[in-house]
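Colleague: the sequence isn't on hand, but the structure is:
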């Protein structure tokens, strides 16, 4: 398609950008502003783009070019259809409702099914305690632990908490068979299903039971939320910047589907009417995703369904990329299986919108195939000269550019901070090869693997690289490198042609995502034995020789707590013998006194910070403690908090598609070791080009030792720790850089070597709320200086 005076036509993309940017700015200042206008503009712009694609860009010079061009266009049309489903779903923001409980004499009986197979008992304990602790005006709640592993320790755990332990003689139909076994051995009017890691809040029943006063309501679905970081957040050091990868579906799309009675049952955090389940023969069997099929059948039976937008239960996201792939492989194959057995397009009883949304949910799982087509198309040109797009750079600027900008900004307007278009691309690229293989195998009817439970609660002790997962990405990156070299340097006939520019840009776009996908395969250790919940509530600590002193609860888990106690007249640095073990009990509001022992203690100028490990808790104490944890506003991070660098906004959103930024900032770290107490002023460098960053790092390392006063800090008080009798107090200063920091520890770059096994006290203002005792776990030689990995004592399973 030849365009004369094409630069005049750039007014069109410029106008689109100005309008969409204005709508985006308005939506940031007033939620909901420009919501529907952005959707309408984006749909119109995409229709214009696809019309241009159909009429002017399909190659006709060779059959292989034409076939490749049609295949690429088909994928783009399917992508538009999927986006259209999202736009329709989110056209009107969901307005949830609150329904109070009926009078006590009308309350239904509730049976809670906790499905388990081989999950850790420590994980089940928290879930059972949460279920037992749910508030309800009557005693009409029974908790069933549906144990397909038939484990003695699980039976004992259930009996401790007054729950009913159910087993069966076989494992037929996996989770669906397990739940159906419980359904046949219970008689409650309402059924709650919980995964082994999903802990309900105390108000779970208060937020759900009242809705069933409507006799046509079949089930209520609450979002699956997570109180740990998923592999994307954790491996990319982005827990404070990126929302959980599942939040967009679990909390945004599900809310939109509720308007069309198309809420999907997702296996947990759900309440059913027993009669609705029985009307479809119980939980669906014969497919991997019994949850999707069961919800589909209930809606086909003309029952109404609702979505509860509140977080009333939360659990653990997969803790590494390999486990996430197992989970997504199961979802992919299960969705395709369900569509084959109960086709939403032909299943009786469904509305037109239900058929569309369920079909769209199945088509979504072919995203791996679609992404591979997008990635391979420019490689076919660069390697073999196959042309899939017959157009010019000028035409792309006129038709493709405004479409791309519209899609990104519209997504930011209607979704907000729960997802970005750029990160969606990265999420999908990381899973593309594996999901493409799963979708293709299931579609062709190839042998299905045995059902696999997604591992949860299993910490990774060492850093690993998932070669098998990364290998397809590395192959694609190698092909991209070869193609770029061949296309740019070894094919003079392609020089200065529009096709070369287009395909090089296209190839580089996906190379960025593939590089990040490989980065995700570097799995960081998860050393913690239990997730800690940040707290800020009053607490009283009982000291063996100093009496009881008030303080603040910093964080809390079922294993222990961290508390901060200010100095006072009765507790001062001079008279305080810094012994962690002198702390014998904590008095926590709404829980009472919990005995235990201090595992570490750190003095500062303001007071003392103590790590406390509980003695074995009684079931009653565990139930109370779980209630305190789950009712904390910090248990599950709010999705509306201000994000540091989520690429969803204006020009940052456009730039973020190809150059995601990192949250650099300036801080200090102070360390006291058992060999020499030193003050380390550490610079975390501001954003900037890689070369500038490297020069700053080199300049920082040029400083060897400077006096403590010059660093602008004070020497730390050395404190006692169970692992060492004393730490020296020789102050000094050393410049270093914090490479990363997480719950379990931190990684430092420094000029001088630290000895493995050395104990250190780390204070990083702005990153650590309190000083931390840490142990040097490893030291590596670098080109300049050393790199050291430090494990915080609070991440030690024994501490």
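Modeller: Arrived safely, thanks for sending. Note that the structure is predicted; figures quoted are calculated from it, not measured. Numbering: from 1, shown residues only.

Colleague: can we go C-alpha only for contacts and neighbour counts from here?
Modeller: Fine.

Colleague: neighbours around the residue nearest to residue 64 when sequence neighbours are not counted, how many?
Modeller: Counting by Cα to Cα, 6 or more residues apart in numbering, residue 386 is the residue found nearest to residue 64 once chain neighbours are left out, at 7.2 Å. With neighbours defined by other Cα atoms under 10 Å, the count for residue 386 comes to 19.

Colleague: and for the one 4 residues further on?
Modeller: Around residue 390 sit 18 other residues, with neighbours defined as other Cα under 10 Å.

Colleague: where does it sit, in terms of helix or strand?
Modeller: Following DSSP states H and E, there is no helix or strand that holds residue 390.

Colleague: one more to weigh against that first structure:
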């Protein structure tokens, strides 16, 4: 394991994207034009372009476009406005984080911080690395830092590591509630003013408290999320180097010449599109203006008071729902208008006993759920912020199986909240917060219309049946300006972060998203698997059979359409074939990224294969 980490130790995280008011103004201008032209295009699609002879195809297609446009509106609202990068001064005492009027026994005492490493079956030596980094945390004022390893695996080896490093070892007899239950148990055993949530593979930087605790000078600040950074992402291999290995000096020259024409090309760079910079530096950071940056778990800092108040409020609401439901059942059964007060008292007592008080709800997406609970507390007005600078490092999924487990958990957990406890109708949330949370949940519904976008060119190329009345000048006059403006707006809005890989990954995600959606709609619980921290050996082509099917069907349909054009007598037209062939090519390139991820092998494996050949 030491050999694995040693090769990445010299890597440093990227700085946060700088704020530019000029670029933001240009983005807002282009985004506004995109919305106007996109609305004009959709109006024309609904009113003038549907193929009357194939409404079974035309209506789902334009409906998919409309739903995708709704997602675009939410995304534009999310990215609309940024804020300058700011790191507040760290407070010296706990009194500086409490606000005026707060009752504190000793406001001049140092701040107490509990660091929780939540672990289950990960290698104890991996956790040791995080412990060592946590022990190196610095702060410009006296501070009481307490490091706790919360081991749900009850492992003697993990206990021994804690004893060797002089940190607290916490465990419990059961795994009730999984990570959320683990954190609840840890909170019951500790008393720090603030909590830092760390996964088993999280390695905090020395500045994590110095840079983040200043946000808590605002007494309503409930938690601070810091960006997650995967420091072991594959950097890939230059095209010229790969060709040089395979073809010698000629291949190296060929690759170098090609790169001079189109720019640097790296093969195998972040094959699973794990780099979260787009999410943290753009999406979550720009939610600060709406007080809607939600917690993502690892590398987040929480005010204990806020977490416990939210737990009590949620507990009270759950008890009240149980009581009301019981009262309704009794009145329906007995046909009495009012239930006996003594019986109601007994029902309330039983509800209190049955309901679980937990700071983090026992849910696969406990982080975002707890965020919704806190944000909806109008009485206290709790706030959150996405801190701009990276303050820790962690491991990325290194194979498609691990990636799929992680993404299925994210999608299923979010969809479960959407369908069973929809935040859009939760009392207490502001309209901007509802829209921001809505953008997150809407994105997990996208596989429903992405399937149509993937199927549409196949249907046309195979049958000659189009979802539009004709691929003529009016169609291109309405669609091309919208597509060009959309690309320009997104390029400016996400300036500084490559976006193509993320867009293709979003499209190729459809099988995982559909499976998560089907699981939730069938009422099945999303499981709590721990994302593997070690690479799962082998190739994982079985996981990408749907993507392979898209490529094969698109390629076969394109060949058939070309043959049909040559033979004549079909519904195909040259503009229609060219348009759908290019569309299908874009779809295939998106699928190719995911298929390549299933086949990807670490460079070490490739080198070993070459040396033994």
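Modeller: It's in. No experiment lies behind these values; they were computed from the predicted model shown.

Colleague: sorry, back to before: who's in contact with the residue nearest to residue 64 of structure 1?
Modeller: Residue 386 of structure 1 makes contact with 64-65, 68, 380 under the criterion Cα atoms under 8 Å, 6 or more residues apart in numbering.

Colleague: assign it to helix, strand or coil.
Modeller: coil (DSSP: H, G, I helix; E, B strand; the rest coil).

Colleague: strands along structure 2, start to end?
Modeller: Here structure 2 has its strands, by DSSP state E, at 111-119, 143-151, 168-170, 194-199, 203-204, 221-225, 237-238, 266-267, 300-303, 383-386, 392-393.

Colleague: and the helices in the stretch 101-250 of structure 1?
Modeller: Counting by DSSP state H, counting those that start in this stretch, the stretch 101-250 of structure 1 has helices at residues 121-132, 152-160, 174-184, 204-208, 231-235, 247.

Colleague: and stretch 280-297 of structure 2, what's buried?
Modeller: Within stretch 280-297 of structure 2, the residues scored as buried using 16 or more other Cα atoms under 10 Å are 280-297.

Colleague: swap that for stretch 517-530 of structure 2, please
Modeller: Those would be 517, 519-520, 526, 528, 530, for stretch 517-530 of structure 2 by 16+ other Cα under 10 Å.

Colleague: likewise stretch 464-475 of structure 2?
Modeller: Quick answer for stretch 464-475 of structure 2 (16+ other Cα under 10 Å): 464-469, 471, 475.

Colleague: and it, how far apart are its ends?
Modeller: In stretch 464-475 of structure 2, first residue to last residue: 17 Å (Cα to Cα, to the nearest Å).

Colleague: how far off centre is that stretch?
Modeller: Relative to the centre of its chain, stretch 464-475 of structure 2 is centred 37 Å away, using Cα atoms, centre = their mean, to the nearest Å.

Colleague: give me the nearest residue to the residue nearest in space to the middle of structure 1, chain neighbours excluded.
Modeller: In structure 1, the C-alpha nearest the mean C-alpha coordinate belongs to residue 244, at 2.7 Å (Cα atoms, centre = their mean). Closest residue to residue 244 of structure 1 apart from its sequence neighbours, by Cα to Cα, 6+ apart: residue 230 at 6.3 Å.

Colleague: just residue 201 of structure 2 next, same as before
Modeller: Looking at residue 201 of structure 2 with Cα to Cα, 6+ apart, the closest residue is residue 394, at 5.4 Å.

Colleague: over to residue 348 of structure 1?
Modeller: In this structure, residue 348 of structure 1 finds its nearest non-sequential neighbour in residue 300, 6.3 Å apart by Cα to Cα, 6+ apart.

Colleague: neighbours around that neighbour, how many?
Modeller: Around residue 300 of structure 1 there are 19 residues (other Cα under 10 Å).

Colleague: any idea which helix is longest in structure 1?
Modeller: helix 63-89 (DSSP state H).

Colleague: what's that one packed up against?
Modeller: Helix 63-89 of structure 1 sits against helix 35-56, helix 352-364, helix 367-384, with contacts defined as 3 or more Cα pairs under 8 Å, 6 or more residues apart in numbering; DSSP states H and E.
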